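A.B. asks: one predicted model, sequence on top.
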Amino acid sequence: MADIKVDPQHVHLDVPGHQTRSWLVWLPAGAVTDDLKDPAIWSKIQNDRQKVLRRHDKLYIVGHDEEFAVEARVIDATRDAAVLALQKIVSTKSRLAPYFADDTYAVKWTPQGFYVQRKQDGMQMGSFFGSEDLAIRHLRNQYPQTVS
């Protein structure tokens, strides 16, 4: 998983209930639904006294590019992390758009999942992924990275 942290400025109280609260959360660029499985992405929120997540809070989480939305509940929370139960994941991406591709690689789908295919020879690069976003992340990792 990437080193994603949710910014407190992108977390908004939607409904301040008597016992639980509902929050609208906008994820940072580059975040995918699988990042929500990492409790540490909430560390900045858990250190914000006004926005700290508590057990049973409800979250409506929207991807930075608005291509997905997630309904979730907080099932555990500490000072540095929050564990979510993901209840519903909805793709709001246009179904008319083709899967991502660049000059060298293309994201493909089969009933086993998404995968990256090298266009030159049709070779599958790596294993299957549960979402197009994870396959795109894998595709980008096929290119050399500069290390500073």
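C.D. replies: Looks like it came in fine.
A.B. asks: please count neighbours and contacts with C-alpha atoms only from this point.
C.D. replies: Fine.
A.B. asks: mind checking what secondary structure Lys44 has?
C.D. replies: For Lys44, the assignment made with DSSP: H, G, I helix; E, B strand; the rest coil gives helix.
A.B. asks: count the neighbours of it for me.
C.D. replies: Look at Lys44: counted by other Cα atoms under 10 Å, it has 17 neighbours.
A.B. asks: my guess is Ala135 is in a helix, correct?
C.D. replies: Yes: when three-state DSSP is applied, Ala135 is found to be in a helix.
A.B. asks: and the gap between it and Phe128?
C.D. replies: Ala135 sits 8 Å away from Phe128, taking Cα to Cα, to the nearest Å as the criterion.
A.B. asks: want to compare, so here's the second one:
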Amino acid sequence: MLQCGEREVDVSKRTGIPMTVALADIDDFKKINDQYGHDIGDEALKLFADASKSAVRSIDYFGRYGGEEWLFILPNTTEAEANALFKRISVKLSNSRQEHGLNHMTFSMGAVDLHGGHNTLEQLIKIADERLYTAKNNGKNQVCVNPTDQVLNVTLSNA
């Protein structure tokens, strides 16, 4: 996935077509494991993966980056356009989490696009990670695309 991401960075720099990199993290995942057990924790990971997989386009890259963190590489996508994806994931996760006893499961994300002056995939991931921590520090259940301008709330339905 990282090799594909590096290739997409090269394409974006060469063509001027935007791309966005995002990191997502399931909020309070350790509490889910501690309170409900590792089987339910595994189910939480599957729910997020399924919601994300069904929301991304065929040209996007998505995969587990470590622990409960997930990496998204979104070719031909600005930060603003990526918000539609994040909202789709939120809705899909909201629709399936109650079936598995995870009513309070939420996620946070940080996102950055290449046209912010960042040149490598490694730099983009680092900035997305910093923005992820901004979203977490601002109350979780959010997407941070630009910490100086906006933190977009991703509110999961309780229905």
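C.D. replies: Thanks, I have the structure now. What you see is a predicted model, and the numbers here were worked out from it, not measured in a lab.
A.B. asks: TM-score them against each other, please.
C.D. replies: Their TM-score after superposition, calculated using TM-score structural alignment, normalised by the length of structure 1, is reported as 0.29; 79 aligned residues with a Cα RMSD of 5.2 Å.
A.B. asks: pull up the overlap in contacts between Ala135 and Phe128 of structure 1.
C.D. replies: For the pair Ala135 of structure 1 and Phe128, residues contacting each of them under the criterion Cα atoms under 8 Å, 6 or more residues apart in numbering are Phe114, Tyr115.
A.B. asks: give me the more crowded residue out of those two.
C.D. replies: The neighbour count for Ala135 of structure 1 versus Phe128, taken as other Cα under 10 Å, is higher for Ala135 (26 against 19).
A.B. asks: mind checking how far the more buried one is from Phe129 of structure 1?
C.D. replies: Applying Cα to Cα, one obtains 6 Å for the distance of Ala135 of structure 1 from Phe129 of structure 1.
A.B. asks: repeat for Thr110 of structure 1
C.D. replies: With distances taken as Cα to Cα, Thr110 of structure 1 is found 10 Å from Phe129 of structure 1.
A.B. asks: which of the two has more neighbours?
C.D. replies: Neighbour totals were compared for Thr110 of structure 1 and Phe129, and Phe129 leads with 17 against 8 (other Cα under 10 Å).
A.B. asks: shouldn't the more buried one be in contact with Val116?
C.D. replies: No: with contact defined as Cα atoms under 8 Å, Phe129 of structure 1 does not reach Val116; the gap is 9.1 Å.
A.B. asks: list residues touching both of these two?
C.D. replies: Counting by Cα under 8 Å, 6+ apart, the contacts common to Phe129 of structure 1 and Val116 are Ala135.
A.B. asks: which residue packs closest to Phe68 of structure 1, ignoring adjacent ones?
C.D. replies: Ser91 (4.4 Å; Cα to Cα, 6 or more residues apart in numbering).
A.B. asks: what's the local residue count around the one you found?
C.D. replies: What Ser91 of structure 1 shows, counting by other Cα under 10 Å, is a neighbour count of 13.
A.B. asks: quick one: it and Ile61 touch, right?
C.D. replies: No: taking Cα under 8 Å as the definition, Ser91 of structure 1 is not a contact partner of Ile61, at 11.9 Å.
A.B. asks: Glu6 of structure 2 in helix, strand or coil?
C.D. replies: Glu6 of structure 2 - assigned by three-state DSSP - is helix.
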